[in-house]
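[1] pasting the structure only:
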């Protein structure tokens, strides 16, 4: 198909590459897209007084989807292990955030820890799943990528700040600035079709955070969870949450990068796979 578009000239070839980019991105979002679709579908059609609460049905559905991804080779066991780690990391944070009223889950469920239904962890896992899949599908390469140990330190500081900001110490903007400084010279090269294209990695991070924020608005609109200002009626999630998703996404990126580099590099190396140049 690509060859026929290429023969029609550069505009046609560019359209095909753009279309291919969208399809690849959609494929990378497979788990997150399915989860969001399930949240919307259960909001619209799940019986209100069913013996199995809606949240619990979502847990079971997510487990089935996760098993299917591994069974059909769309996700490896190594990837599933890392995604499970992010699931646990996210659930721990959910326990803290819901206990102090940052947001809450309005519906009853059996499969929960304190006030946190277990399906919530899959929302964090969806971010890790996307990063794994997009990394593979677009054959990521980097120039001037910071070493892994710096990402680990940054991610640890980000995670601690999600708790510390409720005790009068919020270093969020300092962490955003540190992230911008750390990745200021990093370029990601991604292959859509025939050649690798380039983009500042920071821009990629922002775009991922933006689309997570879009998904969050859909999720709260479907009543999966609610912020205090949404209890009386749905309202758009504050754009200030973009910084939270940007920072949280960096934690996921660190976990995924560590797994990808471990499988791609000799044991003991902690630098990113890099290329020194690439086509524009």
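    Received the coordinates, thanks. Just so you know, these numbers come straight off a predicted model, no measurement behind them. Residues are numbered from 1 along each chain as shown.

[2] rest of the way, CA atoms for contacts and neighbours
    OK.

[3] Strands of the protein, start to end?
    For the chain, the strands defined by DSSP state E occupy 112-113, 116-117, 141-143, 187-191, 196-200.

[4] what's the offset of the third one from the middle of its chain?
    Okay, so that is strand 141-143. Its chain's C-alpha centre and that of strand 141-143 lie 20 Å apart, by C-alpha atoms, centre = their mean, to the nearest Å.

[5] just the helices in the stretch 101-250 of the chain please.
    120-137, 148-164, 172-182, 201-221, 241-264 (DSSP state H, counting those that start in this stretch).

[6] closest to residue 192 out of those?
    helix 120-137 (8.3 Å; C-alpha to C-alpha).

[7] about what we covered before: okay, the helices of the stretch 101-250 of the chain, which one's buried deepest?
    helix 120-137 (a mean of 22; mean count of other C-alpha atoms under 10 Å).

[8] Show me what that helix packs onto, helices and strands only.
    Helices and strands touching helix 120-137, by 3 or more C-alpha pairs under 8 Å, 6 or more residues apart in numbering; DSSP states H and E, are helix 10-28, helix 30-45, helix 77-99, helix 241-264.

[9] hmm, 10 Å instead?
    With contacts defined as 3 or more C-alpha pairs under 10 Å, 6 or more residues apart in numbering; DSSP states H and E, the packing partners of helix 120-137 are helix 10-28, helix 30-45, helix 54-71, helix 77-99, strand 187-191, helix 201-221, helix 241-264.

[10] can I get those in a markdown table with distance to residue 2?
    Formatted as a markdown table, the helices and strands packed on helix 120-137 follow (distance: least, C-alpha to C-alpha, whole Å):
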| stretch | distance to residue 2 |
| --- | --- |
| helix 10-28 | 7 |
| helix 30-45 | 23 |
| helix 54-71 | 28 |
| helix 77-99 | 31 |
| strand 187-191 | 14 |
| helix 201-221 | 26 |
| helix 241-264 | 29 |
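
[11] also this one, for the comparison:
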């Protein structure tokens, strides 16, 4: 399908049709990058409507997500390095979930054998699905970073954003100060990506907001199908407050910064290895 769209883009001379085809191809690549999140939402919907036997719903979700992860690795849709990143996000997300449930921010009211401190183990996969999307889109769209800030700024900023999810329960919430810092640090930073060999670019801060907004939409779908429950959704489902977009934008920033940092470190190591190999070859 991808090659068909590419041929149509090359053959057409109409600029409007070409833009529409490019947009469609971009959407198709985005859809392929979302394969794991799609499985997450489909599983939430199916297990909500059709009860499965022998095990509680939360445990079936964990089994489904583990099998999906195994299949993506075996089929080549996911690399071992990407699996490591996704596992890291699973642990980061699970830690955040345990704390938030303990503080009463939301809950997992259904039964489950595979729970830690009231949090089902499948919950970490919802954070991992964001990392899966980022890794897939990075590879499919040939993402490049332009004027990326130094690690000495990026790493503490990511850590401060993540810690604020915990500390704002005991201290002031500094999310908007952190958002301002993000704009300052990434003011000159862009992300470049390819669609059918044509390069586009977007301010990184804008990409954070767009991804965060779509994650908020996904959160509404997830809570509708009972993935977790906010206090105001105990009696009947309600739309998640629009203010949660800011939380998701910040979480997306943390996710993006971790993925980008790991990608850049790996790229730097490859370049150093090649340089060393060339040096030894000359000797």
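    Perfect, I can see it now. This one's a predicted model, so the numbers in the text were calculated from it and none came from an experiment.

[12] Got a TM-score for the pair?
    For this chain pair, the superposition-based TM-score is 0.91 by TM-score structural alignment, normalised by the length of structure 1; 267 aligned residues with a C-alpha RMSD of 1.5 Å.

[13] hmm, back to that, compare the strands of structure 1 and report which one is nearest to residue 37 of structure 1.
    strand 116-117 (17.9 Å).

[14] So which bit of structure 2 is that closest one matched to?
    Mapping strand 116-117 of structure 1 onto structure 2 (TM-score structural alignment) gives residues 119-120.

[15] which outside residues touch that stretch?
    58-59, 61-62, 94-95, 97-102, 107-114, 228 (C-alpha atoms under 10 Å, 6 or more residues apart in numbering).

[16] Check the mean deviation of it from structure 1.
    When structure 1 is overlaid, stretch 119-120 of structure 2 sits 0.2 Å from its aligned residues on average, using mean C-alpha distance after the TM-score superposition for structure 1.

[17] Repeat that for stretch 203-212 of structure 2.
    Looks like 0.8 Å for stretch 203-212 of structure 2 (mean C-alpha distance after the TM-score superposition for structure 1).

[18] what's the matching range in structure 1 for that stretch?
    With TM-score structural alignment as the criterion, stretch 203-212 of structure 2 aligns to 200-209.

[19] quick check, distance from that stretch to the centre of its chain.
    With C-alpha atoms, centre = their mean, you get 12 Å for stretch 200-209 of structure 1.

[20] do stretch 60-70 of structure 1 as well
    17 Å.

[21] what stretch of structure 2 does that stretch fall on?
    Against structure 2, stretch 60-70 of structure 1 falls on residues 63-73 (TM-score structural alignment).

[22] quick one: the matching stretch to structure 1 mean distance?
    With mean C-alpha distance after the TM-score superposition for structure 1, stretch 63-73 of structure 2 averages 0.5 Å from its match.

[23] So for that stretch, what gets flagged as buried?
    65, 68-69, 72 (16 or more other C-alpha atoms under 10 Å).

[24] And those, which is closest to residue 215 of structure 2?
    residue 65 (18.5 Å).

[25] That closest one: what's it in contact with?
    36-37, 39-40, 43, 71, 122, 125-126, 129.

[26] Switch those residues over to TSV; also include distance to residue 273 of structure 2.
    As requested, these are exported to TSV (distance: C-alpha to C-alpha, whole Å):
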residue	distance to residue 273 of structure 2
36	33
37	35
39	38
40	38
43	43
71	31
122	38
125	34
126	35
129	31
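
[27] sorry, back to before: residues contacting the match of stretch 203-212 of structure 2, please?
    Residues contacting stretch 200-209 of structure 1 (C-alpha under 10 Å, 6+ apart): 127, 130-131, 142-143, 145, 179-189, 210, 212-215, 241-250, 253.

[28] Now with 7 Å, please.
    180, 183, 186-188, 242, 245-246, 249 (C-alpha atoms under 7 Å, 6 or more residues apart in numbering).

[29] In a markdown table, list the residues you listed along with distance to residue 74 of structure 1.
    Conversion of the contacts of stretch 200-209 of structure 1 to a markdown table gives the following (distance: C-alpha to C-alpha, whole Å):
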| residue | distance to residue 74 of structure 1 |
| --- | --- |
| 180 | 32 |
| 183 | 30 |
| 186 | 29 |
| 187 | 27 |
| 188 | 23 |
| 242 | 29 |
| 245 | 25 |
| 246 | 26 |
| 249 | 22 |
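
[30] Check the residues you listed against residue 163 of structure 1 and report the nearest one.
    Using C-alpha to C-alpha, the contacts of stretch 200-209 of structure 1 come closest to residue 163 of structure 1 at residue 245, 14.7 Å.

[31] In structure 2, what residue corresponds to the closest one?
    In structure 2, residue 245 of structure 1 lands on residue 248 (TM-score structural alignment).

[32] which residues sit in contact with that match?
    By C-alpha under 7 Å, 6+ apart, the neighbours of residue 248 of structure 2 are 212, 215-216.

[33] ok, for residue 105 of structure 2, nearest residue in space, not its chain neighbours?
    Counting by C-alpha to C-alpha, 6 or more residues apart in numbering, residue 230 is the residue found nearest to residue 105 of structure 2 once chain neighbours are left out, at 6.7 Å.

[34] now swap in residue 140 of structure 1 and tell me
    Nearest to residue 140 of structure 1 is residue 190, by C-alpha to C-alpha, 6+ apart, at 5.0 Å.

[35] What is the burial count for residue 150 of structure 2?
    For residue 150 of structure 2, the neighbour count with other C-alpha atoms under 10 Å is 10.

[36] Map it onto structure 1.
    Under TM-score structural alignment, residue 150 of structure 2 pairs with residue 147 in structure 1.

[37] ok, that match to residue 185 of structure 1 distance?
    Separation of residue 147 of structure 1 from residue 185 of structure 1 (C-alpha to C-alpha, to the nearest Å): 13 Å.

[38] Out of the helices of the stretch 101-250 of structure 1, flag the one nearest residue 46 of structure 1.
    helix 201-221 (15.3 Å).

[39] Measure how the closest one sits relative to helix 172-182, angle-wise.
    In terms of direction (axes from the mean of the first three to the mean of the last three C-alpha atoms, to 10 degrees), helix 201-221 of structure 1 departs from helix 172-182 by 140 degrees.
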